[in-house]
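Participant: Prediction below, plus the sequence it came from.
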Amino acid sequence: MEYLEFSIFDLVHWPHAGQKLEGEEQIQIYENHMEEWLLAERMGFDTIWLGEHHFTEYSMTPSPNIMLSTLAQRTKNIKIGNMINALNFNDPWRMAEEFAMLDILSKGRLLIGLGRSADVLEYEKFGMPLEDGRPRFKEGLELIKKAFSQEVVDHDGQFFYVKGGSLTPRPIQKPYPQIYTTCLSPETHAWAAKEGYPVSTLFLPPDRASESYNTYMSERKKNNLEVDPKNYLMARHVYVAETKEKAMEDAKEPMLEFLRLFQNAAVPDTQEELDSFPENFKFFTQFFAPFFGGELTYEGLIESGLFICGDPETVAEEIQFQQEQIGFGQLMCWMSFGNLSHNKVMNSMELFGKHVMPKFKSSVKIS
């Protein structure tokens, strides 16, 4: 059995459907998630990844970097990262400055995840054409790398301009923290592999994820880059309880709530909108299609491998199966989802840390 790294991925959903986001309840949500991330460090997880979303109950971290700055002060060893900052919605020079500060505050534990948002409704509300997402991301990434690697930066691009800029402060890690990117479309696989960026992906069943992994690694090999599973991260919803039956019962309503939150936040309202995506967004026509065909059910999520749920032994066996089929080197565990209670998240994480992770940190084969 291959050695695996395990991380926590969290978007910090608002768990109270129909209740307005205001008041002290928001404080409690942040405190609950912080407690979960501190437990992740104690249980031996390798990294905590936080994501960026806007305008929606789907995520209470529109600026994950602010949360990471707090997390950096409350942890000592675990790596911290954003997966992702939606670079097309941000000023890249400001991002470079924040990354440098975070790397200093964390004493060199920062990982940087960058991508373009895939959530159509965010583009609409920001008034940004879908076709601008990819070129804004690529130019923004170019400017960030200039900020990290050049003493004085001149940049006159399609979207961004800097004249004689010098990054202050500068990151601890040299030449700069490792940059990751999200990867769903075939074009992104080829580009990320050529540029040498490790990638993360989600919502792909094992057979399609295996194709994704093989495509990405084949492209790396073509470009004379190392072919190492550590460069491919797979995100999965994960829930562990004392018995398989309890896990299935506990997680059903929270997973259905997650699907509702995701659909409201990211999925176009009509098939017509989906069909009208521009060329460089066409992959997402396929990605969002299941939401229009009634294909997504709780049982279907488990059967398809998108949700790993059960007692510790069942969960470990499913992770081993998927790792062998796909090849990923890190499992990003999405353990707080929908309206799952804080106590159940904590219990699930403890069971996972005590009884699942150790199986992948040694040479013991799961029978």
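Facilitator: Noted; the coordinates are in hand.

Participant: make it CA atoms for all contacts and neighbour counts henceforth
Facilitator: Fine.

Participant: ranges for the strands of the protein?
Facilitator: Listed in chain order, the strands of the chain (DSSP state E) span 5-10, 47-50, 79-86, 110-115, 153-156, 161-165, 179-182, 199-201, 232-240, 307-310, 330-334.

Participant: Run the angle between the longest one and strand 5-10 for me.
Facilitator: Interaxial angle of strand 232-240 relative to strand 5-10 (axes from the mean of the first three to the mean of the last three CA atoms, to 10 degrees): 70 degrees.

Participant: where's the longest helix along the chain relative to the chain centroid, distance-wise?
Facilitator: Ranked by number of residues, the top helix in the chain under DSSP state H is helix 244-266. For helix 244-266, the separation from the chain centroid amounts to 18 Å (computed by CA atoms, centre = their mean, to the nearest Å).

Participant: And for stretch 205-225?
Facilitator: 19 Å.

Participant: OK, contacts around the residue nearest the centre of the chain?
Facilitator: Here the mean C-alpha position of the chain is nearest to the C-alpha of residue 83 (CA atoms, centre = their mean), at a distance of 4.1 Å. Shown in contact with residue 83 (CA atoms under 8 Å, 6 or more residues apart in numbering): 9, 49-52, 112-114, 181-182.

Participant: now swap in residue 47 and tell me
Facilitator: Contacts of residue 47 by CA under 8 Å, 6+ apart are 6-8, 78-81.

Participant: now the closest residue to residue 162 other than its chain neighbours: how far from residue 128?
Facilitator: Once flanking residues are discounted, residue 162 sits nearest to residue 155: 5.0 Å by CA to CA, 6 or more residues apart in numbering. Distance, residue 155 to residue 128, by CA to CA, to the nearest Å: 22 Å.

Participant: Can you tell me what sits against stretch 320-331?
Facilitator: 1, 3-7, 206-207, 209-211, 213, 228-236, 305, 366.

Participant: just the buried members of those residues?
Facilitator: Taking 16 or more other CA atoms under 10 Å as the criterion, what is buried in these is 3-7, 206, 209-210, 213, 229-236, 305.

Participant: would CSV of the contacts of residue 47 with distance to residue 72 be doable?
Facilitator: CSV is the format used below for the contacts of residue 47 (distance: CA to CA, whole Å):
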residue, distance to residue 72
6, 19
7, 16
8, 15
78, 9
79, 9
80, 7
81, 10
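
Participant: Can you report how many residues lie near the residue lying closest to residue 176 once chain neighbours are set aside?
Facilitator: The shortest distance from residue 176 to any non-neighbouring residue, by CA to CA, 6+ apart, is to residue 148 (6.4 Å). Residues lying near residue 148 (other CA atoms under 10 Å) number 24.

Participant: residues contacting residue 148?
Facilitator: 96, 167, 170-171, 175-176.

Participant: what do you get for residue 15?
Facilitator: 338-340.

Participant: Comparison target, given below:
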Amino acid sequence: MKFSFFHLMPWTDITDSGKDWPVANKHFEPERGTEFYRNYIDAMAYAEECGFDLVGCNEHHFSPYGLMANPNLIAAALAQRTNRIQLAVFGNLVPLNNPIRVAEEYAMLDVMSGGRLVAGFMRGIPHEYVAYNIDPNESWARLHEATELILKAWTEPEPFGWEGEYYQFRSVSIWPRPRQQPHPPIMMSASNPESAEFAAKHRAMMGVVMLVNLDGAKQSIRIYKDAARANGWEPAPQDILIGQHTCVCETDEEARHYLSEGRKYFYGVLGGGVRTAANLVLKESRFYENAERRQGVDKRRQVFSETTIDEFIEQGAVLCGSPETVVKQIKRIHRELGNGMFNITMKVGNIPDSVVWRGMQLFKERVLPEVHDL
């Protein structure tokens, strides 16, 4: 079993104004921001010492939800602070960026880190398209074309031209090329049938980025495996990543308290602006292809607001408790889903950094030894 330590880099000092979108950047304090970045990067580098296999980051815009407008900058910093751990960029929001730039920066990271990159190809969430003035209706088509272009840029040894629907390049020949050949392992979100099939087509690892419930994850995994077989290959357990909010404390009660409070801030404040923006996009676009999917988004938000932390634990949606309790939870999820990788987020909302660091120590000392060989 592999474990990824994932960090959103949230801003923890916002008030109810976080429910607006965009959030006015007058609330950002540069000196405090420097402290945040330093502490967050320290924690991510410490993940290597704690025995994690990967350290993960991602991309978000115009929101205190996450301070990583460019995750490649964070990964580059971590490449210089670590020696063994894989750098999992989950990921660049490919439809919003120049795909050749993505190919180049990912190749640089792979070479700089000695071949430790896991490259995420993500579509993103609705409001990112408003932030970068990209038509949300084009999100899937842009992702498909950009993915093909990036893979060709990594693997084509001679200069080539590209004339696509969304991207045109007269001549492409990136320097450097990736260190891992034919290219770094790629990760794609597979939280719904469309994305699961797309990931399988490209032999990408699939990620249920944030587990909602076990039944939904089982459906995505089944679709992913069926699509992989249709494309002539069989996924291994370590091709399947499950992402979860995680809190490990000395006692179950302490962990429940901190995760409950952190998720209130995460969904109630940080997530408020994201929901506001998403609703604007969903009313005006076909970001989600059918009405059932769009209604599913609203239903999921309602579930998150009404479900208690104990219910989330029972559903397998979070890892929360003492080390011994978390070991049991990991074994249960692995038994039901057959995944070979967990992507755990310990800095949930405004959970104190001291709780995160202590949780990492407990995970190292009393959780990993019991589950790493699953």
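Facilitator: Received, thanks. All of these numbers come straight from a predicted model, not from anything done at the bench.

Participant: What's the TM-score once they're superposed?
Facilitator: Put the two chains on top of each other and the TM-score (TM-score structural alignment, normalised by the length of structure 1) is 0.92; 359 aligned residues with a CA RMSD of 2.0 Å.

Participant: can you give me the helices for the stretch 101-250 of structure 2?
Facilitator: Counting by DSSP state H, counting those that start in this stretch, one finds helices in the stretch 101-250 of structure 2 at the ranges 127-131, 139-155, 193-201, 214-230.

Participant: Nearest residue to the counterpart of residue 153 of structure 2 in structure 1 in space, ignoring adjacent ones along the chain?
Facilitator: By TM-score structural alignment, residue 153 of structure 2 lines up with residue 147 in structure 1. Spatially, and ignoring its direct neighbours in sequence, residue 147 of structure 1 is nearest to residue 167 (5.8 Å; CA to CA, 6+ apart).

Participant: Per the alignment, the one you found pairs with which residue of structure 2?
Facilitator: Under TM-score structural alignment, residue 167 of structure 1 pairs with residue 174 in structure 2.

Participant: Any idea how many residues pack against that match?
Facilitator: 20.

Participant: same deal with residue 158 of structure 2?
Facilitator: Residue 158 of structure 2 has 10 neighbouring residues, counting by other CA under 10 Å.

Participant: Against residue 281 of structure 1, how distant is residue 51 of structure 1?
Facilitator: Remark: distance between residue 51 of structure 1 and residue 281 of structure 1 (CA to CA) = 21 Å.

Participant: neighbour count winner among the two?
Facilitator: A count of neighbours by other CA under 10 Å puts residue 51 above the other of residue 51 of structure 1 and residue 281, at 23 against 18.

Participant: got the contact list for whatever residue of structure 2 lines up with the residue nearest to residue 162 of structure 1?
Facilitator: For residue 155 of structure 1, the aligned residue in structure 2 is residue 162 (criterion: TM-score structural alignment). Counting by CA under 8 Å, 6+ apart, residue 162 of structure 2 touches 149, 168-172.

Participant: Equivalent analysis for residue 112 of structure 2, please.
Facilitator: 76, 79.

Participant: Please report how far it lies from residue 244 of structure 2.
Facilitator: 29 Å.

Participant: same thing with residue 93 of structure 2?
Facilitator: 20 Å.

Participant: And for residue 117 of structure 2?
Facilitator: Counting by CA to CA, the gap from residue 117 of structure 2 to residue 244 of structure 2 is 21 Å.

Participant: how many other residues sit next to residue 168 of structure 1?
Facilitator: Using other CA under 10 Å: residue 168 of structure 1 sits among 13 other residues.

Participant: doesn't residue 96 make contact with it?
Facilitator: No - using CA atoms under 8 Å, residue 168 of structure 1 is not in contact with residue 96, being 9.3 Å away.

Participant: Quick check: neighbours shared by those two?
Facilitator: Common contact partners of residue 168 of structure 1 and residue 96 (CA under 8 Å, 6+ apart): none.

Participant: What's the match for residue 186 of structure 1 in structure 2?
Facilitator: Under TM-score structural alignment, residue 186 of structure 1 pairs with residue 193 in structure 2.

Participant: coming back round to it: please point out which of the contacts of residue 162 of structure 2 structure 1 shares.
Facilitator: Mapping the contacts of residue 162 of structure 2 onto structure 1 (both residues aligned by TM-score structural alignment, their matches' CA atoms under 8 Å) leaves 149, 168-170 still in contact.

Participant: will you turn these into a markdown table that also has distance to residue 325 of structure 2 and neighbour count?
Facilitator: Formatted as a markdown table, these follow (distance: CA to CA, whole Å; neighbours: other CA atoms under 10 Å):
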| residue | distance to residue 325 of structure 2 | neighbour count |
| --- | --- | --- |
| 149 | 45 | 18 |
| 168 | 53 | 10 |
| 169 | 53 | 11 |
| 170 | 57 | 9 |
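
Participant: Excluding chain neighbours, give the residue nearest to the aligned residue in structure 2 for residue 77 of structure 1 in space.
Facilitator: Under the alignment (TM-score structural alignment), residue 77 of structure 1 maps onto residue 84 of structure 2. Nearest non-adjacent residue to residue 84 of structure 2, counting by CA to CA, 6+ apart: residue 48, 7.1 Å away.

Participant: residues contacting the one you found?
Facilitator: With CA under 8 Å, 6+ apart, residue 48 of structure 2 has these contacts: 54-55, 82, 84-85.

Participant: Pick the one among those closest to residue 358 of structure 2.
Facilitator: residue 55 (17.3 Å; CA to CA).

Participant: which residue sits closest to that closest one, ignoring its sequence neighbours?
Facilitator: residue 5 is the one closest to residue 55 of structure 2 (CA to CA, 6+ apart), at 4.7 Å.

Participant: Skipping adjacent residues, who's closest to the counterpart of residue 74 of structure 2 in structure 1 in space?
Facilitator: For residue 74 of structure 2, the equivalent position in structure 1 is taken to be residue 67, counting by TM-score structural alignment. Computed as CA to CA, 6+ apart, the closest residue to residue 67 of structure 1 that is not its neighbour in sequence is residue 61, at 7.5 Å.

Participant: so residue 354 of structure 1 touches residue 44, yeah?
Facilitator: No - look at residue 354 of structure 1 against residue 44 with CA under 8 Å: they stay out of range, at 9.4 Å.

Participant: So for these two, which sits in the more crowded spot?
Facilitator: Taking other CA under 10 Å, residue 354 of structure 1 and residue 44 do not tie; residue 44 has more neighbours (17 against 13).
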